[in-house]
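[1] Coordinates for the following, if possible.
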Amino acid sequence: MWKSRYIVSNWFKMNLSRVYFVLVILIVSFNDNVVSGINGGDLNINYINAQNENGSTLLHGAVNQCDANMVRWLIVNGAMVNIQNSAHDLPLHIAVRIDCVEAVKILVENDALLSVGDENMNTPLHLAVIGNNENVAQVLVAKRSGMDIKNKAGNAPIHTAVLFGFLNITVLLSEHNASLNLQNKDLNTPLHLAVMKNDYEMVKILIHMGARLNIRNGLNQLPIDIALERSYLGVSALLLDCGTDINAKDKDSNTLLHASVIRNNYIVVKLLLSKKADLNIPNNEGLLPIHSATFDNNEEMLQLLLDNGANVNSESTRYETPIFTAIRKRNWKIVNFLISKKADLLVKGADGNAPIHISVLNEELSITQLLITEGADINVSNLKNETPLHVAIRRNNAAIVKLLLDSNANLMMENSQGETPLLLALRTNCIEIARLIMDSAKGINGTDSDGNNILHLAVAKNYIEAVKMLLDEKVDLEAKNHDEDVPLLIAVAKGYQVIAQLLIGAGANKSVTKQNGDSLLHLVVHNGDTKMIKMLIENGADLETKNGIGDSALILAVWLGHIEVTTQLIVSGANVNVKNRDGNTPLLLAVIKNDAKLVKLLLEKKG
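    Coordinates of the predicted model:
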């Protein structure tokens, strides 16, 4: 017997474990008289809630022994039911862990908290689920409290039940208002988790109890997306049969079928096709499943799609068929397969490119050869009026240029800039390719629809370096187009002095005239180009040549009112007294035109 409450208090604190041991021994025999004696004398009941070094109270200890009588006695005598020890355990957590149903009932009846978590934030209900303790769980769910509280892992009890595959507890939770569509920290619903576990029966039960099929998780996945991605065929079929939208789209607008094709998952694609998945829904890139099937070297997948109604010539939103995609992926085998299935080689995409344009653009020699062999049009033009040969030149790919030349590509077709392949090669300084074209049978001597040869065209575009190269190749300087124009006439008419001088220097006929009889000087007078006139005169142009209506260059200059040109012609020696076919001299024409400046000039020069 202690002499004071102070002594009792300190003894109790220092010997709590011993007291607990004594109580446990007493609990084992549970002698009412002894317990009553403790209550009335030696042990002060005010210390019944004291905690040991682990933070546990006598109630924690009694619960751990699963002694319902002692648990009840302690509570009746003031034990607090909601004290947590250093592991954050309530007495209720311990009771649930050891499956002590009676202790659980007593604690719950005495207002033990159901929403408090342990060190992992697991509530008593979480622990009951983890232990698959259905009887304990029934006691806890009857209170309908803390049903949807999440633990440290972000899972509510129903998520935990599904993850462990405990069907009965999952049903029990659902029947007591646990949310079937609650999302965990990864935004997975119980149905997502059941699908991840490939738990057919769990999926079936969740759907039967009302789980929604169309909720997306943090990865934007529906339950069906997970099932298909993992090739869980049974679960996939179940989800589809229970109402999942078979044409549901992901963030890239890929349908289930499209995504499965991209993953190259043959058995899943086969399942979806058996469920009538739509073959003709484009994704964000405008591609259909059959386009995406060309990404991999998988003829079997393509054949499966074709056997189920896919069109080998289905167009994307850019009007491109699967063969375009196969070519872009540089997949010779698939290109060959599609051709064997009657892929259209003449179809054009939104930019007017045919499959052969894309092949050349990608510098795919073997695919280009295949397309030519199978009947592709080598002279097809795109929206820029460029043929495959133009494209090959832009890529500076001599091997493909040679292939196209050997296949008789048209060398005189012009793009929207008026360039033939050779002109393009010359302008872009593709010298090797230019040589290839010039060495071909039609490279230099061929003509376009207007009768222009390559020199006409180079002159017309003022491509000085191209003209130099052509002159080195001894191209015909006097070839005439359908307007009877030789290259020099074009150069002079357009005012291209450098090229005109190059042509004259190479031996071009300076006396050449147009169909109407206009000489080179007449053409320059029309343009009022004094520099060109000077160059022509220095190179021996005849000042007195008359055109078809009998006008000399001077008469034409006066009639057009070109005082500077008139001055230059006179200074260069033109006859000021020359007459036109009507007998009019330059002076008389100036008077008729009432041009005082010209009259004055001619009078001065005549005098």
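[2] Every contact and neighbour count from this point should use C-alpha atoms.
    Fine.
[3] tell me how far the lengthiest helix in the chain is from the chain's mean position?
    Of all the segments assigned as helix in the chain under DSSP state H, the longest by residue count is helix 16-29. Distance, stretch centre to chain centre, for helix 16-29: 72 Å (Cα atoms, centre = their mean, to the nearest Å).
[4] likewise stretch 382-394?
    26 Å.
[5] hmm, back to that, counting neighbours, which bits of the longest helix of the chain end up buried?
    By neighbour count on 16 or more other Cα atoms under 10 Å, the buried set for helix 16-29 is 16, 17, 19, 20, 23, 24, 27.
[6] and what of stretch 222-230?
    By neighbour count on 16+ other Cα under 10 Å, the buried set for stretch 222-230 is 222, 223, 224, 225, 226, 227, 228, 229.
[7] Look up the closest residue to the fourth one, ignoring the ones flanking it.
    Nearest in space to residue 225, with sequence neighbours left out and distances taken as Cα to Cα, 6 or more residues apart in numbering, is residue 256 at 7.0 Å.
[8] Also this sequence, please, to line up against the first:
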Amino acid sequence: MLAAGNDAQEYGDYKQEDSGQIRRDKTVQLLLNNEADIHLCSEDGTSPLYIACQCKYDSTVQLLLSNGANINLCENEGASPLYIACENGHDSTVQLLLNNGADINLCTKDKASPLYIACENGHDSTVQLLLDNEADINLCDDEGAVPLHIACQNGHDSTVQLLLRNKANINLCTKNGVSPLYVACYNGDDSTVQLLLNNGADINLCTKDKASPLYIACENGHDSTVQLLLHNGADINLCEKEGASPLHVACQKGHDSTVQLLLNNKADINLRTENGVSPLYIACENRFDSIVQLLLSNGSHINLCTTNGFSPLYIACENGHDSTVQLLISNRADINLCSKDGASPLYIACENGQDGAVQLLLRNGADINLCTKDGVSPIFIASENRHSRTIQLLMNN
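    Modelled structure (predicted):
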């Protein structure tokens, strides 16, 4: 193994008639003539043939094969000599192995094929060589990802084009329902997205959680990708399994420009999730005041509540987002709008000791004695939670 991987460099003024390659092969042959075990591997399962393929020492590879080396002997993680040659883009070594009967679809333990690893690294000539030798273009790894997935993930457009020309399944999804287009949109790789769309990718193909390519582009704030998808007819209101739309996730992540882009393209501004959460509610929950203002300016319903009756003002008060509270009050939010159990914005602010919100609410006419359905008042809940400053504030009012 040491001989098979030796680069046999010259040092100083030492002169040698034979080249490094010739000396390497002479050493290998000498050892084999003296009954060296050709399959004796290192601790990680690396064989002499594997090392020679990794280093692109084709003459040594041929020598080992001629002496009976197992061409498909894998290291401990299941990588074969062909796999390591493909990983490094050693086309001449790949061709040599294929000519000698290497298993072209032999995968690692996590089911990554030689074609998969060549696509991951963008070795187009290696990819073409494997395809010309009938490698399985849609062979999946453990997660169900195919070579097209990994090429899209790494932005290797020429590799993507090569795979598509050879009839890779453009809409083949992983076990979680992730399509190649979804992967490209996740990364905001517009050139790959356009390439996939031009070749007939399903623009609204969702994951198992019902997240669309547009949804994931919005989640990551990839505005140019969002625009590209919308221009090609993506469903702007297509929701994931819990009812969150692309606008919801853009508001949740605080992507102002993405929110504006969606609103410009007529996204449903009052679309609610299964729990009744609106885009405005989620922006208030996360204290994204610029988005709150943007939504209100575009006609968002300021008092739209969740299924439990929690309003945007309620959630802002609960979290002590004073600037958001002020913004909502300035836009005429219902200051006494209660939840289903009768808890008002003032009540929840008192329960959590959010004194800034309490002061704002009282200054703007909140009912200081408005009780829950069980008769619990704001001052009672403040006392129960030992918020002494909140109690004093209520007493002063």
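[9] And the TM-score between them?
    Both chains were compared after superposition, and using TM-score structural alignment, normalised by the length of structure 2 their TM-score is 0.73; 371 aligned residues with a Cα RMSD of 4.6 Å.
[10] ok, back up a step: residue 240 is in contact with the residue nearest to residue 225 of structure 1, correct?
    No: at 10.9 Å, residue 256 of structure 1 and residue 240 do not qualify as touching, with contact defined as Cα atoms under 8 Å.
[11] Comparing the two, which residue is more hemmed in?
    The residue with more neighbours, out of residue 256 of structure 1 and residue 240, is residue 256; 25 against 15, by other Cα atoms under 10 Å.
[12] list the contacts for that one?
    Contacts here follow Cα atoms under 8 Å, 6 or more residues apart in numbering; on that basis residue 256 of structure 1 touches 225, 228, 246, 247, 248, 249, 250, 272.
[13] what range in structure 2 matches stretch 91-104 of structure 1?
    Taking TM-score structural alignment as the measure, structure 2 aligns no residues with stretch 91-104 of structure 1.
[14] Residue 161 of structure 1: what's it in contact with?
    The contact partners of residue 161 of structure 1, by Cα under 8 Å, 6+ apart, come to 129, 130, 167, 169, 170.
[15] what does residue 87 of structure 2 give?
    114, 117, 118, 121.
[16] now do residue 553 of structure 1
    521, 522, 525, 543, 544, 545, 546, 569.
[17] Check these and tell me the two furthest apart.
    Largest separation among these by Cα to Cα: 546 and 569, giving 14.1 Å.
[18] To what extent is the nearest residue to residue 98 of structure 2 once chain neighbours are set aside buried, counted in neighbours?
    Setting aside the residues directly before and after it, residue 98 of structure 2 is nearest to residue 104 in space (Cα to Cα, 6+ apart), at 7.2 Å. Residues near residue 104 of structure 2, counting by other Cα under 10 Å, number 22.
[19] Tell me which residue of structure 1 matches up with residue 104 of structure 2.
    Residue 104 of structure 2 maps onto residue 312 in structure 1, by TM-score structural alignment.
[20] List the contacts of its match.
    If you count contacts by Cα under 8 Å, 6+ apart, residue 312 of structure 1 has them with 290, 306, 321, 322, 338, 341, 342, 343.
[21] Turn the residues you listed into JSON lines, including secondary structure and neighbour count.
    JSON lines is the format used below for these (DSSP: H, G, I helix; E, B strand; the rest coil; neighbours: other Cα atoms under 10 Å):
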{"residue": "290", "secondary structure": "helix", "neighbour count": "31"}
{"residue": "306", "secondary structure": "helix", "neighbour count": "15"}
{"residue": "321", "secondary structure": "coil", "neighbour count": "26"}
{"residue": "322", "secondary structure": "helix", "neighbour count": "29"}
{"residue": "338", "secondary structure": "helix", "neighbour count": "21"}
{"residue": "341", "secondary structure": "coil", "neighbour count": "14"}
{"residue": "342", "secondary structure": "coil", "neighbour count": "10"}
{"residue": "343", "secondary structure": "coil", "neighbour count": "19"}
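[22] Can you name the two of those residues that sit furthest apart?
    Farthest-apart pair in the contacts of residue 312 of structure 1 is 290 and 342; separation 14.6 Å (Cα to Cα).
[23] residue contacts, residue 106 of structure 2?
    Contacts of residue 106 of structure 2 by Cα under 8 Å, 6+ apart are 72, 80, 113, 114.
[24] Hmm, the second one is touching residue 73, no?
    Which is residue 80 of structure 2. Yes: when contacts are counted by Cα under 8 Å, residue 80 of structure 2 is listed as touching residue 73 (6.0 Å).
[25] Neighbour count: the two, which is higher?
    For residue 80 of structure 2 against residue 73, the residue with the higher neighbour count under other Cα under 10 Å is residue 80, and the figures read 28 against 20.
[26] The more buried one - nearest residue in space that isn't next to it in sequence?
    Closest residue to residue 80 of structure 2 apart from its sequence neighbours, by Cα to Cα, 6+ apart: residue 74 at 4.3 Å.
[27] Let's verify that neighbour: helix, strand, or coil?
    Under DSSP: H, G, I helix; E, B strand; the rest coil, the three-state class of residue 74 of structure 2 is coil.
[28] OK, contacts around it?
    Under the criterion of Cα under 8 Å, 6+ apart, the contact partners of residue 74 of structure 2 comprise 45, 46, 47, 50, 80, 81.
[29] again, only this time at 10 Å
    Under the criterion of Cα atoms under 10 Å, 6 or more residues apart in numbering, the contact partners of residue 74 of structure 2 comprise 41, 44-47, 49-50, 80-84, 106-108.
[30] if we take those, which one ends up nearest to residue 61 of structure 2?
    Closest approach to residue 61 of structure 2 among the contacts of residue 74 of structure 2 (Cα to Cα): residue 49, at 6.1 Å.
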